[in-house]
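**Q** A predicted structure for the sequence below; I have some questions about it.
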Amino acid sequence: MQYFNSNTVLYLNGKFQKANNTTADIYGQSLHYGYAVFEGIRAYNTHNGTRVFKARQHFERLKRSAELVHMPFPWDVNDLIKQTYKLLEINNLKNAYIRPLVYCAPNMSLVAGTKTSIMICAWEWGAYLGHEQLKVCISSYERPNPKSTPMEAKVSGNYVNSILATTEAKSKGFDEALLLDMNQNIAEAPGANIFIEKNGRLYTPPKGHILPGITRATVIELCHILDIEIIEKHLTERDLKHADSAFFCGTATEIAGIASVDEYKFPLRWTDSLGATIQRTYKSLVLEKQNYEVII
């Protein structure tokens, strides 16, 4: 996929400049050690114009991620939101994926960086995992122990784990992976959280061994609005493979139904599932439609 061309503009340390004219330092601590933090944000073309969904929550989490790994974050969140809208306007993007990245200056030592830069870029990106229900496998890779790295921070280096899990899944003919935690409980997908449905209720793993996604929080909010019982609890592989239905959620993923996990096929038809209701409601929410047009 081509993420930019000769006309693409990005935001770098307070200035807008052509992507083709920007450089990265090969001695950078972020390049060598994965010591950087980032966000994934979506903008939607709504009837109210281009809207960045939950922009403040994403930039606040970017700031929090930097704080958790002791990276300086001297920028004002309100200004970053303003510059993001300007970036979309300059690039004539209405439906877009937005990637802010905070990275460090040259430093080959293993101590916290003292000087950071911020870059924001954006590109058109469709459904990250496609539009069909997914064939998923339990990965042989586990999510990191939360005592080894702050799981609530979106740290670049943590995503090597995600790359390995997705690559393994695709090499076996699956669409995506699902990782367990160190206690063999269900954790999350390489880039998304998971919900399972059983007997008219939704369940999702609790915080601790997962990235507590902003989309995950939105799904929980929608469950309260729609009077869907939602339970956060540790889930085993057996719980998953006795569930009626399941779905992934994330900013890039949005809401994506799961057809099967390993050999187990979920028995409930997707269109009859709570996940499908959430999917329709979520789409209405991000597009700022007044009527959710859902049937529970």
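**A** Yes, it's here. Residues are numbered from 1 along each chain as shown.
**Q** from now on I want contacts and neighbour counts done on CA atoms only, so please keep to that.
**A** Fine.
**Q** which residue ranges of the stretch 101-250 of the chain form strands?
**A** Here the stretch 101-250 of the chain has its strands, by DSSP state E, counting those that start in this stretch, at 116-123, 134-142, 176-180, 186-188, 193-198, 201-204, 230-232, 245-250.
**Q** tell me what the first one is packed against?
**A** Applying 3 or more CA pairs under 8 Å, 6 or more residues apart in numbering; DSSP states H and E, we find strand 116-123 packed against strand 9-12, helix 77-90, strand 96-104.
**Q** now the strands of the stretch 101-250 of the chain as CSV including mean neighbour count and distance to R280?
**A** Shown next, in CSV, are those (neighbours: other CA atoms under 10 Å; distance: least, CA to CA, whole Å):
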stretch, mean neighbour count, distance to R280
strand 116-123, 20, 24
strand 134-142, 20, 17
strand 176-180, 25, 22
strand 186-188, 27, 22
strand 193-198, 23, 16
strand 201-204, 20, 16
strand 230-232, 16, 18
strand 245-250, 26, 13
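**Q** okay, pairing it with this:
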Amino acid sequence: MEYYNSKTVIYLDGEFVKAQDAKTDLYGQSLHYGYAAFEGIRAYKTHNATRVFKIKEHYDRLQRSCELMHIPFPWDKNELIKQTYRLLEINNFKDAYIRPLVYCPPSMSLVAPTESSIMICAWDWASYFGDKKLKVCISSYQRPNPKSTYVEAKASGHYVNSILATTEAKSKGFDEALLLDMNENVAEAPGANIFIEKDGKLYTPALGHILAGITRATVIELCKVLDIEVIEKAISVDELKAADSVFFCGTAAEIVGVHTIDDVVFRQRWNDSIGCTIQRAYKNLVLEKVNYEVII
């Protein structure tokens, strides 16, 4: 995938610059230690022009991630929102993925910095998984122990764990991995949260060992509107494999169905599942189409 070309512009510490001309310091803490925080945000072309979905929530979480990781966050979030829309306009992006990144200056120490930089870039990007249903394996890697780090922070270094899990899954012929937590309960995918359907209800792992996904919160909001019960609890592997259907959700993934976990094929047809209903409702919501309440 080409993320930028000679014409692409990024936002860097208050200025718009050509992506190919932007530089970073090879002695930065972020490069050496993964000490940075970021967001993944989606912009959609709607009948009301280009809209960035839940942009305030994303920048709120970026600030919270920085606070948890002791990375300075001196920026006005309303100004960042304004400049994000300006960035899309300059690059003529309609449907795009947006990546704000807060990173740290040169330092070989293990002490939090007193200043930081922010970069915002964007690129054209379709759905992360496409339209197919996923073949998933349970990873040999676990999500980090919440006593070892702030798992609710979207910190760059945390994603080494995700890269290892996805690489392992693809090397075995699967589309994606599913990680367990330290107690061997279901946690999340490398870049998405998980919901399972059983007997007309949805279940999802409770917060504590997972990233508090903005799409996850949106799914729960949609379920309240659609009168679908959602239960947040610890989910065992046995419960997962006994589910009627399963789906992942995330900003990049949106809503994507899971066909198999290891050797288990979920028996419910995707088109008959709650996940499929949520998938349609979510698409209508982000595209600002007709009231999503009527789609079922």
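**A** Received the coordinates, thanks. Everything quoted here is computed from the prediction, not taken from an experiment.
**Q** hmm, back to that, save the strands of the stretch 101-250 of the first structure as TSV, and put in distance to T46 of the first structure too.
**A** Output for the strands of the stretch 101-250 of the first structure, formatted as TSV (distance: least, CA to CA, whole Å):
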stretch	distance to T46 of the first structure
strand 116-123	17
strand 134-142	28
strand 176-180	30
strand 186-188	30
strand 193-198	25
strand 201-204	29
strand 230-232	29
strand 245-250	19
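**Q** nearest to Q57 of the first structure, of the ones you listed?
**A** strand 245-250 (13.8 Å; CA to CA).
**Q** that closest one against the second structure, how far on average?
**A** Compared with the second structure after the fit, strand 245-250 of the first structure shows a mean deviation of 0.2 Å (mean CA distance after the TM-score superposition for the first structure).
**Q** mind checking which of the helices and strands packed on strand 116-123 of the first structure is nearest N185 of the first structure?
**A** Among those, if distance is taken as CA to CA, the winner is strand 96-104, at 30.4 Å.
**Q** corresponding residues in the second structure for that closest one?
**A** Aligning strand 96-104 of the first structure against the second structure (TM-score structural alignment) gives residues 96-104.
**Q** contacts for the matching stretch, please.
**A** Stretch 96-104 of the second structure has contacts (CA atoms under 8 Å, 6 or more residues apart in numbering) with 28-30, 35-44, 66, 71, 113, 115-126, 252.
**Q** circling back to that earlier point, out of the strands of the stretch 101-250 of the first structure, which comes closest to L93 of the first structure?
**A** With CA to CA as the yardstick, what comes closest out of the strands of the stretch 101-250 of the first structure is strand 116-123 (7.4 Å).
**Q** any idea how many residues pack against the aligned residue in the first structure for K54 of the second structure?
**A** Superposed on the first structure with TM-score structural alignment, K54 of the second structure falls opposite K54. K54 of the first structure has 15 neighbours, counted by other CA atoms under 10 Å.
**Q** can you pull out the helices in the second structure?
**A** 29-33, 55-69, 77-91, 159-171, 214-225, 237-241, 274-286 (DSSP state H).
**Q** measure the match of K54 of the second structure to G113 of the first structure for me?
**A** Separation of K54 of the first structure from G113 of the first structure (CA to CA, to the nearest Å) stands at 29 Å.
**Q** same check, this time on Y33 of the first structure
**A** 11 Å.
**Q** just want to know which of these two has more residues nearby.
**A** Between Y33 of the first structure and G113, counted using other CA under 10 Å, G113 has the larger neighbour count: 22 against 14.
**Q** wait, that one sits on F73?
**A** No. Using CA atoms under 8 Å as the test, G113 of the first structure is too far from F73 to be in contact (11.0 Å).
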